[in-house]
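Peer 1: fold the following, please.
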Amino acid sequence: MPFTISECTDADMPRAFELLSLAFGHEHPYIESVFPAHATAEGRRVGGERFLEFRKADPLATKIKAVDVETGNMIGHARWIVCDGGLAPEFELDGSLDLMTVDPEHQRKGVGRKLLAWGLAVADKLGVGAVVEATEYGLGLYKAAGYKVKHDYEVLLPEKWAGRETQRYWWMARPKLTTEEAEGTEQRVEVC
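Peer 2: Purely as a prediction, here's the structure:
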């Protein structure tokens, strides 16, 4: 299945949110808490509007999409935050994959790998590392791309939410590559 990677437009935000809802379903406690009605038409409308607000509010964020060449449908998206000198030196963050989702019908077909490769090529070009806060769904993909687990944690809930499911995350980092290692990463990304 051929697909392309390109930058999202404002018009893509409703579908980007729909992909979040489809990809995580009702199995991600954080999504359930922040977007409790995400699986409904109204919840997706509101979620799409919020994604548009997020897109416009963060000058460091770039949303990209994977589009199926045959159908023209957006099948995946990612939100990369690239801090090219934009943070104070005490922060270790250079580039961050903030969010990535792939339509369940297109998972395990290389879409997530290409969305990830896009941001890593930017990091390599800038000579910076990359971080991601992974859930169990993306853990293997990130490890295969050279990310290492730095912290493994479970979100503890206040007593008033004791009956709710907790969320587990892995804070992962991929160090910046040497010039020799980074050479050619941009070309590898463009071949979808």
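Peer 1: only C-alpha atoms from now on, for both contacts and neighbour counts.
Peer 2: Will do.
Peer 1: how far away is residue 6 from residue 75?
Peer 2: 12 Å (CA to CA, to the nearest Å).
Peer 1: between those two, which is the more surrounded one?
Peer 2: More neighbours surround residue 75 than the other of residue 6 and residue 75, with 24 against 14 (other CA atoms under 10 Å).
Peer 1: how about the contacts made by the more buried one?
Peer 2: 19, 65, 66, 67, 68, 102, 103, 106, 111 (CA atoms under 8 Å, 6 or more residues apart in numbering).
Peer 1: what do residue 6 and residue 75 both touch?
Peer 2: Contacts common to residue 6 and residue 75, judged by CA under 8 Å, 6+ apart, are 65, 66.
Peer 1: quick one: buried residues of stretch 75-93?
Peer 2: For stretch 75-93, the neighbour count (16 or more other CA atoms under 10 Å) marks 75, 76, 77, 78, 79, 80, 81, 82, 83, 93 as buried.
Peer 1: just send those residues back as a markdown table, with distance to residue 121 too.
Peer 2: Below are these laid out as a markdown table (distance: CA to CA, whole Å):
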| residue | distance to residue 121 |
| --- | --- |
| 75 | 21 |
| 76 | 18 |
| 77 | 16 |
| 78 | 14 |
| 79 | 14 |
| 80 | 12 |
| 81 | 13 |
| 82 | 11 |
| 83 | 14 |
| 93 | 16 |
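Peer 1: rewinding a little: can you tell me which of the contacts of residue 75 are in helices?
Peer 2: Counting by DSSP state H, the contacts of residue 75 place 19, 111 in helices.
Peer 1: filter the contacts of residue 75 to the buried ones?
Peer 2: Buried subset of the contacts of residue 75 (neighbour count, 16+ other CA under 10 Å): 19, 65, 66, 67, 68, 102, 103, 111.
Peer 1: hey, where'd the strands end up in this structure?
Peer 2: 3-7, 61-68, 74-82, 95-102, 130-134, 148-154, 168-174 (DSSP state E).
Peer 1: other SSEs contacting the second one?
Peer 2: What that stands for is strand 61-68. Packing contacts for strand 61-68, counted by 3 or more CA pairs under 8 Å, 6 or more residues apart in numbering; DSSP states H and E, involve strand 3-7, helix 41-57, strand 74-82, helix 111-126.
Peer 1: so for the first one, what gets flagged as buried?
Peer 2: In terms of neighbour count (16+ other CA under 10 Å), strand 3-7 has its buried residues at 3, 4, 5.
Peer 1: I have a second one here; can you model it like the first so I can compare?
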Amino acid sequence: MADPTGKVRVALLSDSDIPASFSVLSKSFGHDAPLIDNYFPNHDTPAGQAQGSARLAAWKHASPASTFLKAVTTQAGDQEQEQEHVIGIAVWTHMKEAPPAELAQTENVTEVWPDEADRKFMMRLWREYVKPRTKAIEESGGKGVYVLELLAVHPGYQRLGAGTALVQWGTKAADEKGVKAVVEGTPVARRLYEQCGLRTEIEEMQFEVGEEFAGRRKPKLLFMTRQPRA
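Peer 2: As a prediction, the model looks like this:
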């Protein structure tokens, strides 16, 4: 990793940034996040990264309510020229309608998860995953909520403020819209979210996936929210 020479900056993610951003996502989570491992199969392989990048691009094009962001910094490159480098990614969505409980309504499940057991497991995870945000949307009085659907920062660029900048971009937008900000966060990211004003509503989200999947790793996630501020 080269030493960064400038401050972290948040900008809109372009289509050309997606492969680099997906690589950041993969490196950020490694294999420590069961939801990411299941939602983006083989994300650390060339085939998995190609598929994951294509799915991110499709999501970006199909969801006008979502804002795809990148965190960038500059670093010294060849011949001492400064080069901009993507070190983080976030997706914020103003969600006014509950997400589909059935993953097949938003994904080509047979293509992404060709193994039947993997597919069934991911579909059951998804049904449980969307329950807290669905409840928050239903309780919003039609305003909806601002959901941090994805946040990742390259492990080689931690503690530069990229995560904070990406989260605060969304909480500011939520304040401007007068809606609650929500996130299904990992315990590792809890402190970051708390520093950005989010508070835990559900200490550990429940994932009831059936006895047949009792031996599989299930996500460990908190559901956190932040009321809009004037």
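Peer 1: before we move on, back to that, mind putting the strands of structure 1 into JSON lines with distance to residue 142 of structure 1?
Peer 2: Shown next, in JSON lines, are the strands of structure 1 (distance: least, CA to CA, whole Å):
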{"stretch": "strand 3-7", "distance to residue 142 of structure 1": "19"}
{"stretch": "strand 61-68", "distance to residue 142 of structure 1": "18"}
{"stretch": "strand 74-82", "distance to residue 142 of structure 1": "14"}
{"stretch": "strand 95-102", "distance to residue 142 of structure 1": "10"}
{"stretch": "strand 130-134", "distance to residue 142 of structure 1": "8"}
{"stretch": "strand 148-154", "distance to residue 142 of structure 1": "8"}
{"stretch": "strand 168-174", "distance to residue 142 of structure 1": "8"}
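Peer 1: which of these sits closest to residue 49 of structure 1?
Peer 2: Residue 49 of structure 1 sits nearest to strand 61-68 of all those, at 14.6 Å, using CA to CA.
Peer 1: and which of the contacts of residue 75 of structure 1 is nearest to residue 159 of structure 1?
Peer 2: Closest approach to residue 159 of structure 1 among the contacts of residue 75 of structure 1 (CA to CA): residue 19, at 31.9 Å.
Peer 1: show me what that closest one lines up with in structure 2.
Peer 2: Alignment note (TM-score structural alignment): residue 19 of structure 1 maps to residue 24 of structure 2.
Peer 1: next one: residue 79 of structure 1
Peer 2: In structure 2, residue 79 of structure 1 lands on residue 91 (TM-score structural alignment).
Peer 1: next: residue 58 of structure 1.
Peer 2: In structure 2, residue 58 of structure 1 lands on residue 63 (TM-score structural alignment).
Peer 1: count residues in the vicinity of that match, would you?
Peer 2: With other CA under 10 Å as criterion, residue 63 of structure 2 counts 11.
Peer 1: please name the residues that touch the residue mapped onto residue 102 of structure 1 from structure 2.
Peer 2: Residue 102 of structure 1 maps onto residue 153 in structure 2, with residues paired by TM-score structural alignment. When contacts are counted by CA under 8 Å, 6+ apart, residue 153 of structure 2 touches 24, 25, 28, 87, 88, 89, 162, 163.
Peer 1: dump the residue contacts of the spatially closest residue to residue 149 of structure 2 that is not a sequence neighbour.
Peer 2: Counting by CA to CA, 6 or more residues apart in numbering, residue 149 of structure 2 lies nearest to residue 91, which is 5.5 Å off, once chain neighbours are set aside. Applying CA under 8 Å, 6+ apart to residue 91 of structure 2 gives the contacts 66, 67, 68, 69, 148, 149, 150, 151.
Peer 1: quick check, the fourth one in contact with residue 166.
Peer 2: Yes - taking CA atoms under 8 Å as the definition, residue 69 of structure 2 is a contact partner of residue 166 at 7.4 Å.
Peer 1: shared neighbours, those two?
Peer 2: 10, 89, 90.
Peer 1: ok so, going back, can I get the helices and strands packed on strand 61-68 of structure 1 in JSON lines with distance to residue 139 of structure 1?
Peer 2: As requested, these are arranged in JSON lines below (distance: least, CA to CA, whole Å):
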{"stretch": "strand 3-7", "distance to residue 139 of structure 1": "22"}
{"stretch": "helix 41-57", "distance to residue 139 of structure 1": "24"}
{"stretch": "strand 74-82", "distance to residue 139 of structure 1": "16"}
{"stretch": "helix 111-126", "distance to residue 139 of structure 1": "12"}
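Peer 1: looking at those, which one is packed in the most?
Peer 2: Of all these, strand 74-82 has the most neighbours on average by mean count of other CA atoms under 10 Å, namely a mean of 24.
Peer 1: quick one: that strand to structure 2 mean distance?
Peer 2: By mean CA distance after the TM-score superposition for structure 1, the fitted strand 74-82 of structure 1 averages 0.5 Å away from its aligned residues in structure 2.
Peer 1: about what we covered before: closest one of the contacts of residue 75 of structure 1 to residue 146 of structure 1?
Peer 2: Checking the contacts of residue 75 of structure 1 against residue 146 of structure 1 by CA to CA gives residue 111 as the nearest, at 17.4 Å.
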